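Q: Test case, fold it:
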Amino acid sequence: MTLALDRSEPRRFSMPAALLSRAGVNGALVLATAYTFMPLLWLLMSATKDIDDLFGTNGFAPGNSFQLWANLKHLLTASDGIYLRWLGNTLLYAVGGAAVAAFLCVLAGYAFDKLAVPYKEKLFGFVLLGVLVPATATALPLYLLAAKIGLVNTFWGAFLPGLVFPFGVYLARVFSASYVPGEVLEAVRVDGASEWRAFWSVALPMLRPGFVTIFLFQLTHIWNSFFLPLVMLSDQRLYPVNLGLFTWNAAAFDQGHPENYLLAITGSLIAVIPLLIAFLLLQRHWKAGMTAGAVK
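A: Predicted coordinates:
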């Protein structure tokens, strides 16, 4: 008994099903976009209000009187302009720390990928263990270590922990395997270049997308870091901007200073702008970096 083969054309989706599928995808994208931008819209609208409109009008509508410039002036002059100091501290912690951390990660990832380091796979396994540990779990041990060497309530006590980024080392190794051909390094070594020269002049330019990607990840992480500065710092002049805004919000809630709500809201709006600028300026390198490993 023979079975007849079905030589008919493959079944295709009907037009209504395709439209429903496309509508579902577009609807999910719209919801994700709204989820991302609604907090920013609320911040922008709230920053245009006075204290009465803040609690008496729709959160996603502008105030009856446009108070954005007055709120900005109040923000920049409050407590002798301490907000600008907080913002400057955050730029030092985040931009400086992310740049150094990204370079160290690229250097370590390149070494794990291209150099014959003894026990490097076991060492890399320890690095991956660091990825599994949440940052909040390390805040108290870091505080105790900083207390031993006298770094509590200092700039370095808040800056140095941001230089350690295990996930960045993992990413850097992936980038090195994808972007840096071993044949090019062998040719450079044959020409007499040292390992440092091969990394600095040949590998590092190839790893630029990886450097930018790791930099943006760590920049966002340090910028949003809260618990470590909270336990490490007590001097308001050393606060990052998010910890300073927290103190204003706490003063408004606990000490009966409702005008500090506007300071916290307007300051939060301004604090978002540097991150947006960084992503817009570096998005070309970041997009290229996120596709690392997609092409053999």
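Q: From here on, just use CA atoms for contacts and neighbour counts.
A: Will do.
Q: any idea where the helices of the stretch 151-296 of the chain begin and end?
A: Taking DSSP state H, counting those that start in this stretch as the criterion, the stretch 151-296 of the chain carries its helices at 155-159, 166-179, 182-190, 195-198, 204-206, 208-224, 227-232, 241-254, 259-290.
Q: The residue nearest the centre of the chain: what's it in contact with?
A: Per CA atoms, centre = their mean, the C-alpha nearest to the average position across the chain is that of Thr220, at 1.9 Å. For Thr220, the contact set (CA atoms under 8 Å, 6 or more residues apart in numbering) comprises Ala94, Leu275.
Q: want to put them side by side, so please do this one too:
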Amino acid sequence: MSTGLRSATRTREMSPSAAGRTKRGRKRSLTLTVLTALMALYTLVPLAWLFFNATKTQEGLFTSFGLWFDDGKFALFANIKDTLTYDDGIFLRWLGNTLLYVVIGAGGATFLAALAGYGLAKFDFPGRKGVFAVVIGAVAVPGTALAVPQFLLFAQLGLTDTPWAVIIPSLVTPFGLYLMWTFAARAVPDEILEAARVDGAGEFRTFFRISVPLLGPGLVTVLLFTVVATWNNYFLPLIMLKDPDWYPLTIGLNAWNAQSGTAGGQAVFNLVITGSLLTILPLIAAFLLLQRYWQSGLAAGSGKE
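A: Have a look, this model is predicted:
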């Protein structure tokens, strides 16, 4: 029997309800495809605009179409060189500051979230439900609502205009703690912990030698969230820092962008756009390299017992 005859036979044998479900499934698939395409377009168009305009000179930004190259000159490499050397290479200083805040702040936040989440998931102690309520409540509080109290506190401690004013608040991530809590509850079997304790392993050795490898996907997920949050942090450094030498990239690029509105200031929009492109490249690389880990971490963390 030919392929066409077999297909026709299966279509005739299919019940009306099954045929209706198939049509509805195809309609839903088409709708999801269209929505996915629209979301991809919404996400990629700003990135395309950033790339195309990073290849233009200051004059070319205003004389060419935003979503295509300038016919006059391809200035990407010249813009990158000028961005890295402008104002005595302050961009590299801002990049170093951002890396400092990310390594200590985001790395420390991930480590503390793993310790706290593991402890809440695997140890029973008085007040555990109260801690859970506080964590859930902290997740719902926006960071901007805490900025002014944090500024007043750090001003009393004399830590404003220092890196610690940005690093210390970054060490606390309620969402990361909650994610590690739920992930550890499912990823680390109690039987393995009991076997390690019977063999004489201490709690810290059990955590680092047995639990941490099992918590790998959750750790990567929390690390990515905290890295992105710290890398893109704008409001907290804005109110905490006055010295440009301690600016992260977000504040520094905004300062360059604001130069055009000051008396005697130089407009460097091409450098702002090129610097923005250079700023997002590490985040894109991190997501592409660690994609499979953070996806599995999100899936596991969203489950319930």
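Q: picking up where we left off before, so can I have TSV of the helices of the stretch 151-296 of the first structure showing distance to Phe126 of the first structure?
A: Output for the helices of the stretch 151-296 of the first structure, formatted as TSV (distance: least, CA to CA, whole Å):
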stretch	distance to Phe126 of the first structure
helix 155-159	23
helix 166-179	9
helix 182-190	25
helix 195-198	24
helix 204-206	24
helix 208-224	19
helix 227-232	23
helix 241-254	31
helix 259-290	24
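Q: between those helices, which one is nearest to Thr136 of the first structure?
A: The minimum distance between Thr136 of the first structure and the helices of the stretch 151-296 of the first structure falls on helix 227-232, with 6.6 Å, by CA to CA.
Q: which non-adjacent residue is nearest the counterpart of Gly130 of the first structure in the second structure?
A: Under the alignment (TM-score structural alignment), Gly130 of the first structure pairs with Ala138 of the second structure. In this structure, Ala138 of the second structure finds its nearest non-sequential neighbour in Pro174, 6.0 Å apart by CA to CA, 6 or more residues apart in numbering.
Q: Would you agree that neighbour is in contact with Val139?
A: Yes - with contact defined as CA atoms under 8 Å, Pro174 of the second structure counts as touching Val139 (5.4 Å).
Q: any idea whether the match of Gly130 of the first structure is helix, strand or coil?
A: Secondary structure, DSSP: H, G, I helix; E, B strand; the rest coil: Ala138 of the second structure is helix.
Q: what about it, neighbour count?
A: Neighbour count of Ala138 of the second structure, defined by other CA atoms under 10 Å: 14.
Q: wait, doesn't it sit right on Leu177?
A: No - judged on CA under 8 Å, Ala138 of the second structure makes no contact with Leu177 at a distance of 10.5 Å.
Q: sorry, back to before: could you say which one of the helices of the stretch 151-296 of the first structure comes nearest to Leu41 of the first structure?
A: helix 259-290 (9.6 Å).
Q: With the second structure overlaid, how far apart is the closest one on average?
A: In the superposition with the second structure, the average deviation recorded for helix 259-290 of the first structure is 1.1 Å (mean CA distance after the TM-score superposition for the first structure).
Q: Provide the aligned range in the first structure for stretch 201-215 of the second structure.
A: Using TM-score structural alignment, stretch 201-215 of the second structure pairs with 193-207 in the first structure.
Q: List the buried residues in the matching stretch.
A: Neighbour counts over stretch 193-207 of the first structure (16 or more other CA atoms under 10 Å) mark Ala198, Phe199, Ala203, Leu204, Met206, Leu207 as buried.
Q: Just confirm the fifth one contacts Tyr179, I think it does.
A: If I follow you right, that is Met206 of the first structure. Yes - the criterion here is CA under 8 Å, and Met206 of the first structure meets it with Tyr179 at 6.2 Å.
Q: hmm, back to that, looking at the first structure, name the residue matched to the residue nearest to Ala138 of the second structure.
A: When the first structure is aligned by TM-score structural alignment, the residue opposite Pro174 of the second structure is Pro166.
Q: burial count for its match?
A: By other CA under 10 Å, the residues close to Pro166 of the first structure number 22.
Q: corresponding residue for Phe178 of the first structure in the second structure?
A: For residue 178 of the first structure the amino acid is Ser, not Phe. Using TM-score structural alignment as the criterion, Ser178 of the first structure maps onto Arg186 of the second structure.
Q: and Ile51 of the first structure, which of the helices of the stretch 151-296 of the first structure is closest to it?
A: Here helix 259-290 is closest among the helices of the stretch 151-296 of the first structure (CA to CA), at 6.5 Å.
Q: What residues in the second structure pair up with the closest one?
A: Using TM-score structural alignment, helix 259-290 of the first structure pairs with 267-298 in the second structure.
Q: Can you give me the buried ones in that stretch?
A: Buried, per 16+ other CA under 10 Å, within stretch 267-298 of the second structure: 267-279, 283, 293-294, 296-298.
Q: so stretch 245-253 of the second structure corresponds to what in the first structure?
A: Aligned using TM-score structural alignment, stretch 245-253 of the second structure spans residues 237-245 in the first structure.
Q: So for that stretch, what gets flagged as buried?
A: Neighbour-count burial for stretch 237-245 of the first structure, counted by 16+ other CA under 10 Å, picks out Leu238, Tyr239, Pro240, Val241, Asn242, Leu243, Gly244, Leu245.
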